[in-house]
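Visitor: The sequence and its predicted three-dimensional model are supplied below.
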Amino acid sequence: MNTVALPGMLRSPLNDDRSQASRSTRIWTGLAVAIGALVLLGALAYLLPALGAPIGPAGVPSHVSTDPSNLPYYALRSLFRMFTALIISLVFAFLYGLAAARSRRLGAVLIPLLDILQSVPVLGFLSATISIWLVLFPGSIMGVEAASIFAIFTSQAWNMAFSFYNSLTSEPADLDEAVRLMRLTRWQRFWKLDVPNSMIPLLWNCMMSMGGGWFFLTASEMISVNNRTLALPGIGSFVEEATAEQDLGKVGLAILTMIVVVLLIDFLLWKPLTAWAEKFRYTSSQSTEPRRSLVLTVIRLSGVKDLLGLVGHPLADLLDRITRPLGRTGARWSRGGGRRRASDLVWWACLALIGLWGLWQLDRLVIRPLGLGEVGHVFQLGLLTFLRVLILMVVCTIVWVPIGALIGMNPRISRYLQPLVQILASFPANFIFPFVTMVFIIWRIDINWGSILLMALGTQWYILFNVIAGASAIPDDLLEMSRSLGQNRWQRWKTLILPALFGSWCTGGITAAGGAWNASIVSEVVSYGKTELTAKGLGAYIAQVTATGDTPRIILGVAVMSIFVVLADRFFWSPLQSLAQRRYSLT
């Protein structure tokens, strides 16, 4: 009798490492893991008192010290914010993706809304929420810390939610049938199928989210809204201050610190996770060169998995029993056809009323005070930024799709290039903005064109990482079949590789486009010392009105940006995603 294995049940080629290791090896690896855990706990204990420190009589500082000896401490503060935001983003991606994929009505609203949210600039979120965070934590620096973490979250969450949603809507039919036969509850289905099936693309998007968080670190740690500047200790605020002082030496030291941090994160986190995630590949044959990680091997040899299982397995069984009444056994959450037409009409009527109310508020708060002339001017600026985004998307697709496919399909090449790609993507591109701005000034490069390059430095990686994830997930069986049929390189790309990557490219493209709109805020207005270069565009408009606290114009800028994003989603990205699911899904 044939059996079907769910992705979460696949056996790793390294599962037997511990049984083959000597006793002394197991002791030393266990000691190494224990030391690592103690270091992590010690760093948290060192940081937590500063996070809840009271605000002094002078209020929140508007500047930070640029003494290079502070850089290690600043790096710890920035890392704490980044990983806190990443964990929150992961939970958000699970909840949002499930709601959008499992409910036809919610999906029709949540996916366009997600596209809008990822394009709303970080400064737009900050200007609307900074007062709320300060009220929630009165008299404590925690309010500013929460605002900073929330700002980083808004640069990380959207592409992860898109990735999880697309994984849910393209689950293999045979695995869905296996879930039905095994009569798993919805809770069990989530952990046995939904999460494992999404693991590889979700992991790569987590890496990309870290890169997106670094990109907006300066805006998140040096918060300038409503004519106020709130500065938090961190690498981003250090670079902002050093740039204002025109001290490129200190900027270089911050960049060196960042390189060390990124290398450590890659070695201690991303390499182990990518090697571990190989067991979730949907294929009937094992890769000839599985990914390996020294850190993952040490963890496996240490026996920490067995210790965690003593607590984890009983807890998992308890949760299974608790959640069993919440869903029918073996049920699939269908997005079904045209049932409940009357309730559908009520649902859409409610949405229409909400939309009309929003338009009335927009007219009352923005259009009437500013006039139609200002609205038309902002739409013209939006068109200029849209053209920059379009050029960026075309160029990045041509450049990175072949490179991403090469990295994802060739384990040998991936072994050498994947760390480099992760470092480049995780490195905050805006840290080198001062150097690029200086080049623009010396060479007299028009910032209206130069801003495209600055936007690309932070957003091109969305396409590359999703293409790598898509290429990594191509079953080895299909590649072997292509070789057996004697297909040449062009035929293989035309009939297998490009169709298999199409869905991943759509996910990367829609997140890259939204990220490009967001990045326009920091790319269309750049400065070096007292010299400021400003491009004509919607990003520069929003940055300028946010700095002055002009609420009607902030709302207008964000609204116009949202309109452009919705139109692009409706007439371009949605048809492409439907085509990818209908014709180019491997499963």
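Guide: That came through, no problem. Here the structure is a predicted model, which means the values were calculated and not measured.

Visitor: Only C-alpha atoms from now on, for both contacts and neighbour counts.
Guide: Noted.

Visitor: pretty sure Ser287 is in a strand, no?
Guide: No: inclusion of Ser287 in a strand is not indicated when DSSP: H, G, I helix; E, B strand; the rest coil is applied; the result is coil.

Visitor: where's it relative to Ile497, distance?
Guide: Between Ser287 and Ile497 the distance, using Cα to Cα, to the nearest Å, works out to 17 Å.

Visitor: Those two - which one has more neighbours?
Guide: The neighbour comparison of Ser287 against Ile497 (other Cα atoms under 10 Å) goes to Ile497, with 21 against 14.

Visitor: helix, strand or coil for that one?
Guide: In three-state terms, and counting by three-state DSSP, Ile497 is helix.

Visitor: ok, now which ones touch it?
Guide: Neighbour list for Ile497: Ala405, Ala471 [criterion: Cα atoms under 8 Å, 6 or more residues apart in numbering].

Visitor: what helix or strand is the spatially most central residue of the chain on?
Guide: The structure's the chain has its C-alpha centroid closest to Ser209; by Cα atoms, centre = their mean the separation is 2.8 Å. Following DSSP states H and E, the helix or strand that holds Ser209 is helix 195-215.

Visitor: In terms of secondary structure, what does that helix contact?
Guide: helix 71-102, helix 142-169, helix 271-276, helix 411-426, helix 447-472 (3 or more Cα pairs under 8 Å, 6 or more residues apart in numbering; DSSP states H and E).

Visitor: Got another one to weigh against that:
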Amino acid sequence: MLLAAATASLFRMLAAYVLSVLTALLIGSAMAKNKTVESILLPILDILQSIPILGFFPAALILFVTYFPERIGVELASIFLIWTSLVWNMIFGVYSSVKSLDPSYDDLVKAYNFGHAARFFFIYAPVSRRSLIANSLVSWAGGWFFLTSAEVVSLGSSEYRVTGLGSFIIEQFNSGNLLGFYLGVALLLLIITLTYFLIWNPAASKNLGLNLPSFTAVYDKIHDIVAATWGGLGELSLVVEKKLKKFEKILGFLIRLSILVALVIFALNIIAGLGSIGLPNFLPKMLAVLYEIPITLARIVFILLLSLSLSLLVAFISYRNVLLGGALSIIGEILASIPAIIWWPLLAAIALGYSYGAYIVSLIVFLQGAFWYLYYNIIVYGLSSIRKDLEELSSVYKIRGVPFIRYVFVPSLLPSIATGALSAWGGAWNASVVAEYVVVGDHSIDIGGVGALLNRLAIQGDVEGLVVSALLLSSVIVLINKTLWSRFFKYIEGKYGGED
């Protein structure tokens, strides 16, 4: 049973990851090369990436459980929910890669009359490889982080479970089977470790130039299979596109019409949904969210400062000692992937045994959701951006210790710190749904905040309240992103953007 659960979870992770890569390539390249698509999808994605996983529960139930046989629908819903925790940063990675393409590529496309398929398979996908691999390190960890939430979809009296390692671990703990619980956690850690050693570390080492402990044989085989499959699909798409060339205008019209119809139906459903809520019900729900948001916001600001301090400490250790840095990277990869909700039963003695125990465990879960974004951005991109000439000057003039950190080390990392901090900001908001409320055995732990509110609404089956709360929370996050964070990025760009 345990092996079957582990296999099922790994399959869902792989299925969600493949779907995320394809989604990222399609949407990211489309946004980068079409201003109309960019103007429509960019603000929508800003909102979607800010919605915690609980906010997608109603969509998962409506899209899959309602229209498919229950067993298939629940499985698809679980993959969809994992996909929501993987895909957003991958889309923006592809978008930035294709957006920054040298203009000479566009001249090449026009000169050789490349079709959409040729551009997608042989230009946009290859140029996005580095960003996809870099973002996959964080996304893969994020998928495991929300695995349990995706394998148990609960909304009011309706609860849907799939066989999986995350649901198995929680069930074993709640039933009092501690041996099964610890065996499940041990197997989870083993799978996470193996996937990094056999797949992600070799991928990062070969494509990003990182020196991570790994075994390359499995990755090389997978790379050959994926390359052959992708090349075959590319060649096939060229043939199909050539055959359909004479129907290009008709197909383009049908595609645009289908998208328009889908958007209209979606908008009408949203309007109908808001109409069913009614103003008297809408206002109290909105006020409840606005009351809880500052509580979570204060926690997240503290978490960001703590994450930044820890990330800089680990980065400095890695910078000074390569071997120790490699060991810390492996530990980080494993810890980053532990599903958030598993920390609660693992540390149940602390959470339930002390007056402030729940806040301590909540702090750890929040850190899980935020710290690794800063960590990976600084380790993967930041350390490689420290200029050699500054290092040599520091050595010549014997600038060490605090002056080196203040005037050379931290300023060199600022662009990576900014990018990582923004991602950590979003990750912390998403983590709030598992950091502020949890059921451990017969005990419900509720420390307040917007994450706890979303959980209470889901337990009550208040779909309208859940949707309103998730959208309002997303709007607040986007508003802060477009004001405070955008100014911070402009400052970084103005101060360091011109440096070679």
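Guide: That came through, no problem. Keep in mind that what you see is a predicted model, and the values were worked out from it rather than measured.

Visitor: a markdown table for the helices and strands packed on helix 195-215 of the first structure, including mean neighbour count and distance to Asp363 of the first structure?
Guide: Conversion of those to a markdown table gives the following (neighbours: other Cα atoms under 10 Å; distance: least, Cα to Cα, whole Å):
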| stretch | mean neighbour count | distance to Asp363 of the first structure |
| --- | --- | --- |
| helix 71-102 | 20 | 30 |
| helix 142-169 | 25 | 27 |
| helix 271-276 | 20 | 49 |
| helix 411-426 | 18 | 41 |
| helix 447-472 | 25 | 31 |
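
Visitor: Quick one, which of those helices gets closest to Thr551 of the first structure.
Guide: Ranking those by distance to Thr551 of the first structure, with Cα to Cα as the measure, places helix 142-169 first at 18.3 Å.

Visitor: what angle sits between that closest one and helix 71-102?
Guide: For helix 142-169 of the first structure against helix 71-102, the angle between stretch directions is 40 degrees (axes from the mean of the first three to the mean of the last three Cα atoms, to 10 degrees).

Visitor: Helix 142-169 of the first structure vs the second structure, mean deviation?
Guide: Relative to the second structure, and after both are superposed, helix 142-169 of the first structure has an average distance of 1.6 Å to its aligned residues, where the measure is mean Cα distance after the TM-score superposition for the first structure.

Visitor: buried set for the helix or strand that that helix is followed by?
Guide: Following the chain from helix 142-169 of the first structure toward its C-terminal end, the next helix or strand by DSSP H and E is helix 173-182. In terms of neighbour count (16 or more other Cα atoms under 10 Å), helix 173-182 of the first structure has its buried residues at Leu175, Asp176, Ala178, Val179, Arg180.

Visitor: and the gap between the closest residue to Val410 of the second structure other than its chain neighbours and Gly73 of the second structure?
Guide: Nearest non-adjacent residue to Val410 of the second structure, counting by Cα to Cα, 6 or more residues apart in numbering: Leu312, 8.0 Å away. In this structure, Leu312 of the second structure and Gly73 of the second structure are separated by 44 Å, where distance is defined by Cα to Cα.

Visitor: equivalent range in the first structure for stretch 132-150 of the second structure?
Guide: With the alignment judged by TM-score structural alignment, the segment of the first structure matched to stretch 132-150 of the second structure spans residues 202-220.

Visitor: And stretch 13-33 of the second structure, by the same measure?
Guide: Residue span in the first structure matched to stretch 13-33 of the second structure, by TM-score structural alignment: 82-102.

Visitor: Next: stretch 333-352 of the second structure.
Guide: So stretch 333-352 of the second structure is aligned with residues 422-441, judged by TM-score structural alignment.

Visitor: Next, the mean deviation of the longest helix belonging to the first structure compared to the second structure.
Guide: Longest helix in the first structure by number of residues, with DSSP state H as the criterion: helix 372-409. Once the two structures are superposed, the average separation between helix 372-409 of the first structure and the matching residues of the second structure is 2.5 Å (mean Cα distance after the TM-score superposition for the first structure).

Visitor: chain center to that helix: distance?
Guide: How far helix 372-409 of the first structure lies from its chain's middle: 18 Å, per Cα atoms, centre = their mean, to the nearest Å.

Visitor: tell me the secondary structure for Gln246 of the first structure?
Guide: State at Gln246 of the first structure, reduced to three classes by three-state DSSP: coil.

Visitor: all strands for the stretch 351-500 of the second structure, in order.
Guide: For the stretch 351-500 of the second structure, applying DSSP state E, counting those that start in this stretch gives strands covering 437-440, 443-446.
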